[in-house]
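J.: Got a predicted model here, sequence first, then my questions.
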Amino acid sequence: MSVWDALVGQPEAVAVLSEAVRRPEAMTHAWLITGPPGSGRSVAARAFAAALQDPADVDGTSHETQTALAGTHADVTVLATEKVVISIDEARNLIGLAQRSPSQGRWRVIIVEDADRMVERTSNVLLKAIEEPPPRTVWILCAPSPQDVLVTIRSRCRLVNLRVPPAQDVADLLVEKDGVDPDLAMECALAAQSHIGMARRLAANPNAREYRAKVLAIPATIRGVGDAILAAGTLVDEATEESKVATAERDAAEKTELLRNLGAEEGGTIPPALRAQVRQLEEEQKRRARRALIDVLDRAMVDLLSFYRDVLVVQLDSDQVLMNRAAESAVREMAAGSAPEQSLQRMQSVGVARTRIAAGAAPLLAIEAMTVALRPQN
């Protein structure tokens, strides 16, 4: 066992990061870890932070290593936002923290997950701190690709690029770490397109597999414009419910905690002097709810893309493995009733919907346009 065990299918990245831990001349003050969703960017960042705190701990069992991996080490700070963007105030807090010497460990490590959510103004605030940090401070930024980070930030970081891990490696992880049945593990690894977190969620949560099955059933239900509009409404409604499940309990707990700290009674009248703080929390929760809805819808569209990809694989008689084993009969039926050109057009329509929603379009309108484009063409 080592700190790198959870970083699946990334031997090249492990080699680079572990060398930096072992050899001071290979170390630098700022790193940018990139890779597609589910490739393990945050896992790599946390493993690197843990290894830096105790390079001699080969087995990854020391107190320094374990607390760094668990996110409780005093000198390892992780900024992981659920908002659409990382705020300037959050960036400034990190700058102040970066100036402090490590209190316990060898390094003060600051990890910024989803660094692509920093707008240009926020990135410029961090620039000086990343460019010239104190001697024992290291920044680790995570983003889908180098192009998602401002060029002035990117140029000051050493790049480590992660790849999509093989599905078999992800399945093996589910079997070994989570005790998942091998067949189910492989089905979930393929369905998640090797996204480790999503594969784990699918394997552990039957409701998640059921929701995904509903999404994959949508193409077969669309026969005309009316069906398309109904399918769009159903998809958005179910995504809304799915996102509420993920945020409602946390929202309620946060509001209860805030009211307790303010000395106000839950369910009672909130004094005027305290209403601004409650409104601020509610606005923050609304932004997080929108982010959650966008994430659920985007995942649904990725699943639809995988469905049409499988249809195209069958139409072209390719030897590629199907990603959706449980939906194979629907895939083959769709492949028999359409042409490869239609599959490509449908995939393009899904991609356009993803882009529109990410750019701020009304989800229902974007999804309606997509489902209309998915209907059979005479």
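T.: Ah, there it is. Numbering: from 1, shown residues only.
J.: hey, let's count contacts and neighbours off CA atoms from now on
T.: Will do.
J.: ok, now which ones touch residue 359?
T.: Taking C-alpha atoms under 8 Å, 6 or more residues apart in numbering as the definition of contact, residue 359 has no neighbours.
J.: any idea how far residue 295 is from the spatially closest residue to residue 293 that is not a sequence neighbour?
T.: Nearest non-adjacent residue to residue 293, counting by C-alpha to C-alpha, 6 or more residues apart in numbering: residue 243, 5.3 Å away. Note on residue 243: its distance to residue 295, by C-alpha to C-alpha, to the nearest Å, is 8 Å.
J.: Those two: which is more packed in?
T.: Neighbours were tallied for residue 243 and for residue 295 using other C-alpha atoms under 10 Å; the higher tally belongs to residue 243 (21 against 15).
J.: Next up, the contacts around residue 218.
T.: Going by C-alpha under 8 Å, 6+ apart, residue 218 touches residue 231.
J.: Over to residue 98?
T.: Listed by C-alpha under 8 Å, 6+ apart, the contact set of residue 98 reads 108, 110, 129, 133-134, 137.
J.: By neighbour count, which of these wins?
T.: Ranked by the number of neighbours (other C-alpha under 10 Å), those place residue 108 first, at 28 neighbours.
J.: shouldn't that residue be in contact with residue 73?
T.: No. Counting by C-alpha atoms under 8 Å, residue 108 stays clear of residue 73, with 9.9 Å between them.
J.: And the helices in the stretch 201-350 of the chain?
T.: Per DSSP state H, counting those that start in this stretch, the stretch 201-350 of the chain carries helices over the ranges 206-221, 225-262, 272-315, 328-336, 340-358.
J.: circling back to that earlier point, and the contacts of residue 98 as CSV, adding secondary structure and distance to residue 17?
T.: Rendered in CSV, the data for the contacts of residue 98 read as follows (DSSP: H, G, I helix; E, B strand; the rest coil; distance: C-alpha to C-alpha, whole Å):
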residue, secondary structure, distance to residue 17
108, strand, 17
110, strand, 16
129, helix, 22
133, coil, 19
134, coil, 20
137, strand, 16
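J.: putting a second one here so we can go through both:
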Amino acid sequence: MGWDDLTGQAEAIASVRAAAAGDGMVHSWLITGPPGSGRSLLAYAFAAALIAQPGREHQTEVQVAARTHPDLGVLSTDAVTIRIEDVRALVASSQFSPSVGRYRVMVIEDADRMTERTSNVLLKALEEPPPRTVWILCAPSDADLIPTIRSRVRTVRLRVPGVEEVAELIARRDGVSLPDATRAAREAQSHIGMAHRLATDEEARRRRARTLQLALGIHSVAGAVLAAAELLEVAGADAKAITEERDAEERESALRSLGIEPGGTVPPALRSTLKSLEEDQKRRATRSLRDGLDRILVDLLSLYRDILLLQLQVAVDPVNLAIYSQLEVAARTSTPVQTLATLDAIAEARTRIDGNVAPALALEAMLVNAVRDSTPAP
């Protein structure tokens, strides 16, 4: 489990496996790495290795994979930030001794989504953990956590795997052809989760292709405004595709647990329960939309990066190899200075959206920088 789904991370795997065997063990860990590198996969594989008693490895792996092991505590969020009350609850449960395993392991995914106040609640637990409790935090970078937490954890850094490594994993695991897996891995820029979606979901491929075509077709400010509106619609459709089915399943499950038939009237006394669920789903929708917008912006960064490399005559394979002829046209109809300005505008849009600027305004401001004449630049 876990180890087989990690690719290109031999050094990190060796480090945590040695610790689980008793070599260099500490009680607070931080796993960092770019999106899609496998932070959570490594965290849970490490957790299973820490918990498992000799002879019970397989059973432990199955329970950890299902997040049902009694000695595993998990905190993840579908919202923009991790709630302080959830961290307090996890900290309280970390004080118990292991019930059947060697260690009690507490995993926090997306630890970078904790506010400073929430981080300080966790800090107290990291300073004096029980002797058989291990904390594993996951974040893109150690810089995403407050300095006092960084000073109390041992960091394991994951690298960006190569396109060939990700393609081999996707082809083996998802049963797609190696050429299709290679294209998906290249266009996902080695993000394993995104490569899986592109390799197995035709609609995800269509949305990405439409994003690039919109950017390449902007020749006026009016066109930039219209393209921004459509990109926001594309991101919304992507977010809806991810959350809609899950929302429906959660609501149906909640109604069933309350003894209410589908389509039945919800008694006033039980409405607060469903209202709380709906609020959680709204928070998840907000995060999912932001994630969808960020995926679009990352795709646009790859597009203009390809264009810039062509303009500078750098002999590197483009990310968007499938539209190479269009990249050549775009490179001839702009200058490297213009392309760099567009790349800066995309980076600024990511910062603005993360700072709660209205997405439509951030996208419009960004795409105005992408306006190009249809005639070759001098």
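T.: The structure has been received and is ready for your questions. In this text, all values refer to a predicted model and were calculated from it rather than measured experimentally.
J.: about what we covered before: for the helices of the stretch 201-350 of structure 1, give me JSON lines that also has distance to residue 173 of structure 1.
T.: Shown next, in JSON lines, are these (distance: least, C-alpha to C-alpha, whole Å):
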{"stretch": "helix 206-221", "distance to residue 173 of structure 1": "19"}
{"stretch": "helix 225-262", "distance to residue 173 of structure 1": "25"}
{"stretch": "helix 272-315", "distance to residue 173 of structure 1": "22"}
{"stretch": "helix 328-336", "distance to residue 173 of structure 1": "25"}
{"stretch": "helix 340-358", "distance to residue 173 of structure 1": "30"}
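J.: how close does residue 341 of structure 1 get to residue 121 of structure 1?
T.: 43 Å.
J.: again with residue 188 of structure 1
T.: Distance from residue 188 of structure 1 to residue 121 of structure 1, by C-alpha to C-alpha: 40 Å.
J.: Mind checking which of these two has more residues around it?
T.: Using other C-alpha under 10 Å as the criterion, residue 188 of structure 1 and residue 121 rank with residue 188 on top: 30 against 12.
J.: That one -> structure 2?
T.: Matched to structure 2 by TM-score structural alignment, residue 188 of structure 1 sits across from residue 184.
J.: Would you enumerate the residues in contact with the counterpart of residue 174 of structure 1 in structure 2?
T.: Aligning on TM-score structural alignment places residue 174 of structure 1 opposite residue 170 in structure 2. Counting by C-alpha under 8 Å, 6+ apart, residue 170 of structure 2 makes contact with 176, 181, 192, 195-196, 199.
J.: can you name the two of the contacts of residue 98 of structure 1 that are farthest apart?
T.: Maximum pairwise distance among the contacts of residue 98 of structure 1 (C-alpha to C-alpha): 13.1 Å, between 108 and 129.
J.: The nearest residue to residue 232 of structure 2 once chain neighbours are set aside and residue 286 of structure 2: what is the separation?
T.: Nearest-residue entry for residue 232 of structure 2: residue 360, 6.7 Å, with adjacent residues in sequence omitted and distances by C-alpha to C-alpha, 6+ apart. Separation of residue 360 of structure 2 from residue 286 of structure 2 (C-alpha to C-alpha): 14 Å.
J.: residues near residue 282 of structure 1, how many?
T.: Residue 282 of structure 1: 15 neighbours (other C-alpha under 10 Å).
J.: now for it: what does it line up with in structure 2?
T.: Residue 282 of structure 1 maps onto residue 278 in structure 2, by TM-score structural alignment.
J.: can you check residue 239 of structure 1 too?
T.: Match for residue 239 of structure 1 (TM-score structural alignment): residue 235.
J.: and that match, how many neighbours?
T.: Neighbours of residue 235 of structure 2 (other C-alpha under 10 Å): 23.
J.: just residue 325 of structure 2 next, same as before
T.: 10.
J.: now swap in residue 266 of structure 1 and tell me
T.: 13.
J.: so how far is residue 289 of structure 1 from it?
T.: Distance, residue 266 of structure 1 to residue 289 of structure 1, by C-alpha to C-alpha: 22 Å.
J.: do the same with residue 13 of structure 1
T.: Taking C-alpha to C-alpha, one finds residue 13 of structure 1 at 34 Å from residue 289 of structure 1.
J.: counterpart of stretch 89-107 of structure 2 in structure 1, which residues?
T.: Counting by TM-score structural alignment, stretch 89-107 of structure 2 lines up with residues 93-111 of structure 1.
J.: From one end of that stretch to the other, what's the distance?
T.: The first-to-last residue distance of stretch 93-111 of structure 1 comes to 13 Å (C-alpha to C-alpha).
J.: Now do the helices in the stretch 51-200 of structure 2.
T.: Using DSSP H, counting those that start in this stretch, helices in the stretch 51-200 of structure 2 cover 57-65, 84-93, 116-127, 147-150, 163-174, 178-187, 192-200.
J.: what's the closest of the ones you listed to residue 8 of structure 2?
T.: Of these, nearest to residue 8 of structure 2 by C-alpha to C-alpha is helix 163-174, at 6.6 Å.
J.: got the angle between the closest one and helix 192-200?
T.: 60 degrees (axes from the mean of the first three to the mean of the last three C-alpha atoms, to 10 degrees).
J.: for helix 163-174 of structure 2, which positions count as buried?
T.: Going by neighbour count (16 or more other C-alpha atoms under 10 Å), the buried part of helix 163-174 of structure 2 is 163-171.
J.: how big is the offset of stretch 305-315 of structure 1 relative to structure 2?
T.: Superposing on structure 2 and averaging over aligned pairs (mean C-alpha distance after the TM-score superposition for structure 1), stretch 305-315 of structure 1 comes out at 0.7 Å.
J.: What are the contacting residues of that stretch?
T.: With C-alpha under 8 Å, 6+ apart as the test, stretch 305-315 of structure 1 has contacts from 216, 319-320, 322-324, 331-332, 334-336, 339-340, 343-344, 346-347, 350-351.
J.: same question, stretch 224-239 of structure 1
T.: By C-alpha under 8 Å, 6+ apart, the residues outside stretch 224-239 of structure 1 that reach it are 215, 218, 221-222, 293, 296-297, 363-364, 367-368, 371-372, 374-376.
J.: Distance check, the residue mapped onto residue 271 of structure 1 from structure 2 against residue 75 of structure 2.
T.: Applying TM-score structural alignment, one finds that residue 271 of structure 1 aligns to residue 267 in structure 2. Counting by C-alpha to C-alpha, the gap between residue 267 of structure 2 and residue 75 of structure 2 amounts to 31 Å.
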